[in-house]
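Visitor: Structure, please.
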Amino acid sequence: MPPAFEYIDPNLPAPLRAALAQALSAPPQRVQRVEGGGEALWLKQKEDSLSLWWRLLKGNSRRAFEADRLALKDLAKQDLPVPAIRAEGRDFFATTEIGTPVAHFLRGSQSAAELAPALEAAGRALGAFHSAGVVHGRPKLRDICWDGHQARLIDFERYRRGESSRKLMAQDMLVLLHSLFSLRPDGAEEAGIVLKAWLATAPEGLSGALVQRAKALAWLRPASRLALKRRAGSSEMIAMPITLDWILETLR
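Guide: The predicted model follows:
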């Protein structure tokens, strides 16, 4: 049965349109890359076959899927840096490929100076969202893509229209910095580049909100420090005290 498109970009090349239709005819995957005609899309489909355990762990998958779709439409109208929806149907949407996740670059051997353009772009992009009064909810560096010129954000499954505050904006930046230190524990210079770009773009006063948020999470330090001392636990746990200490030291 052919897929039911509710919208498809008339400028989509015929080979890419055919590749998309073929992908939609196969068993659904949550996210997959579709290529054809020299272009590529990222196809996202609703998850219906989750086990009870995964439904409990991940929450309402339909709500998350629709939140992501709603965000992309809302934010595009505000000219914020998000990928364009090129095709959609009831249980899927496909977006323009917008580059490489910034996290990918931090896993390599590039220096902070070499990474600076991507890191600055990531900080500015998040700052643009906050200047518009929009909170991402979980802007890890894997959720910020850079094409060599511009950084754009993806994965808005926690998006809630109109839900914004300085506390939530500070939480966004804390999540971003934590994801950076999870990938590069000695990345103080890299973190400084992101923070400077964010502060230059975001509303005034967010540096104080970020300090307050870091202080509020001080209760996480003991377990995290133990993991850091023993080199045990996940990279995310090990990165937590590094992130909190860096914020408080940098913005004191």
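Visitor: Only C-alpha atoms from now on, for both contacts and neighbour counts.
Guide: Noted.
Visitor: Distance from the chain centre to the helix ranked longest in the chain, please.
Guide: If you go by DSSP state H, the chain has its longest helix at helix 112-131. Centre-to-centre, helix 112-131 and its host chain are 13 Å apart (C-alpha atoms, centre = their mean, to the nearest Å).
Visitor: I'd like to know which elements that helix is packed against.
Guide: Packed against helix 112-131 by the contact rule (3 or more C-alpha pairs under 8 Å, 6 or more residues apart in numbering; DSSP states H and E) you find helix 102-106, strand 144-146, strand 151-153, helix 188-201.
Visitor: and the first one, what other elements does it pack with?
Guide: Packed against helix 102-106, as judged by 3+ C-alpha pairs under 8 Å, 6+ apart, are the following elements: helix 112-131, strand 144-146, helix 166-183.
Visitor: Pull out the buried positions in the longest one.
Guide: So that's helix 112-131. Taking 16 or more other C-alpha atoms under 10 Å as the neighbour-count basis, helix 112-131 is seen to contain the buried residues 112, 115-130.
Visitor: what do you get for the last one?
Guide: Taking 16+ other C-alpha under 10 Å as the basis for neighbour counts, the residues of helix 166-183 that come out buried are 166, 168-183.
Visitor: ok and it relative to helix 188-201, angle-wise?
Guide: Orientation of helix 166-183 against helix 188-201 (axes from the mean of the first three to the mean of the last three C-alpha atoms, to 10 degrees) gives an angle of 160 degrees.
Visitor: The first one now?
Guide: With the same axes, to 10 degrees defining the directions, helix 112-131 sits at 30 degrees from helix 188-201.
Visitor: that older thread, what's the longest helix of the chain in contact with?
Guide: Contacts made with helix 112-131 from outside it, assessed by C-alpha atoms under 8 Å, 6 or more residues apart in numbering, are listed as 80-81, 102, 105-106, 135-136, 141, 144-146, 148-153, 169, 187, 189-190, 193-203.
Visitor: The structure of the following sequence is requested for comparison with the preceding one:
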Amino acid sequence: MVNDDFQEYVKQLVTKHRDERIYPFQYKGKKYWLKQPEKLKGIWLLLKPHPKKSFKNELYTLLKLAEQNAPVPKVSYYSDHFFVLENVGLTVSQWLCNKNIDEQQKFLIIYDACLALIDLHAKNLVHGRPAIRDITWDKGKVTFLDFESRSNSQNQNWVVIRDMLFFFDSLCREEDISDHFYSKSSVVLSNTL
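Guide: Predicted coordinates for the structure are as follows:
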């Protein structure tokens, strides 16, 4: 349970940053993320016609997955109009763009993310769109973010395959990774799958 000071601080942030979908902040030395429904304009109103519904679905999904001990960020505080997540580290995409870490470390991060996705599927859970920008890694701990995309398919095998395709597609789009690294990774990861 969060204390009254934290709740009041968050309410002030919601008011001050009401037009920002995602806002990072610090509270007593700890990093958090304030997330609010998207405020769409123009063509986006046609492409994403129900941002509040999507927002509520994402919150519900995070809370349900947390109950099932899935690797998701802790929802520290929420209402109908916002929720606050504890920070869970850099995304896999951010790690892969980091010029200060070697290919071995990058491979370990991808490997950990792949194993975490496999473990998620072993629990009969799916992400929906596990792009590497929606997966974090912190000292070996993998956490999944952004559960807004869902498949209507009831076929569990299909949604698992869809998850893996999204994961590898997002990985292959990463410009900071060499072809040699992809080749090496694909051999090892194919033996894991």
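Visitor: quick one: TM-score?
Guide: Between these two chains, after superposing, the TM-score reads 0.85 (TM-score structural alignment, normalised by the length of structure 2); 187 aligned residues with a C-alpha RMSD of 2.4 Å.
Visitor: how big is the offset of the longest helix of structure 1 relative to structure 2?
Guide: When structure 2 is superposed, helix 112-131 of structure 1 averages 1.5 Å from its matched positions, counting by mean C-alpha distance after the TM-score superposition for structure 1.
Visitor: in structure 2, what residues pair with that helix?
Guide: With the alignment judged by TM-score structural alignment, the segment of structure 2 matched to helix 112-131 of structure 1 spans residues 103-122.
Visitor: Let me have the helices and strands packed on helix 102-106 of structure 1 in JSON lines, adding distance to residue 8 of structure 1 as columns.
Guide: JSON lines is the format used below for these (distance: least, C-alpha to C-alpha, whole Å):
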{"stretch": "helix 112-131", "distance to residue 8 of structure 1": "27"}
{"stretch": "strand 144-146", "distance to residue 8 of structure 1": "23"}
{"stretch": "helix 166-183", "distance to residue 8 of structure 1": "32"}
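Visitor: I'd like to know how far the closest residue to residue 46 of structure 1 other than its chain neighbours sits from residue 30 of structure 1.
Guide: Spatially, and ignoring its direct neighbours in sequence, residue 46 of structure 1 is nearest to residue 91 (5.4 Å; C-alpha to C-alpha, 6 or more residues apart in numbering). Separation of residue 91 of structure 1 from residue 30 of structure 1 (C-alpha to C-alpha, to the nearest Å): 11 Å.
Visitor: now swap in residue 222 of structure 1 and tell me
Guide: With C-alpha to C-alpha as the criterion, residue 222 of structure 1 and residue 30 of structure 1 are 37 Å apart.
Visitor: and what of residue 171 of structure 1?
Guide: Residue 171 of structure 1 is 27 Å from residue 30 of structure 1, by C-alpha to C-alpha.
Visitor: same check, this time on residue 42 of structure 1
Guide: For residue 42 of structure 1, the distance to residue 30 of structure 1 (C-alpha to C-alpha) stands at 10 Å.
Visitor: Compare those two (neighbour count), which wins?
Guide: Using other C-alpha atoms under 10 Å, the more surrounded residue of residue 42 of structure 1 and residue 30 is residue 42, with 20 against 12.
Visitor: Would you agree that one falls within a strand?
Guide: Yes: the assignment for residue 42 of structure 1 is a strand, going by DSSP: H, G, I helix; E, B strand; the rest coil.
Visitor: Residue 28 of structure 2 matches what in structure 1?
Guide: When the structures are aligned by TM-score structural alignment, the residue of structure 1 matched to residue 28 of structure 2 is residue 37.
Visitor: Quick check: that match touching residue 18?
Guide: No: with contacts counted by C-alpha atoms under 8 Å, residue 37 of structure 1 stays clear of residue 18, the gap being 9.6 Å.
Visitor: Might one say that residue 21 of structure 2 is in contact with residue 40?
Guide: No: the pair residue 21 of structure 2 / residue 40 is not scored as a contact, 10.1 Å apart, by C-alpha under 8 Å.
Visitor: Name the nearest residue to the most centrally placed residue in structure 2, ignoring sequence neighbours.
Guide: Note on structure 2: the residue nearest the mean C-alpha position is residue 145, at 1.7 Å, using C-alpha atoms, centre = their mean. Distance criterion C-alpha to C-alpha, 6+ apart; nearest residue to residue 145 of structure 2, sequence neighbours excluded, is residue 134 at 4.8 Å.
Visitor: ok, so what distance separates the equivalent of the one you found over in structure 1 from residue 55 of structure 1?
Guide: Structural alignment (TM-score structural alignment) places residue 134 of structure 2 against residue 143 in structure 1. Taken as C-alpha to C-alpha, the spacing of residue 143 of structure 1 relative to residue 55 of structure 1 amounts to 22 Å.
Visitor: who has more neighbours, those two?
Guide: residue 143 (19 against 14).
Visitor: OK, contacts around the more buried one?
Guide: Contacts for residue 143 of structure 1 (C-alpha under 8 Å, 6+ apart) come out as 101, 102, 153, 154, 155.
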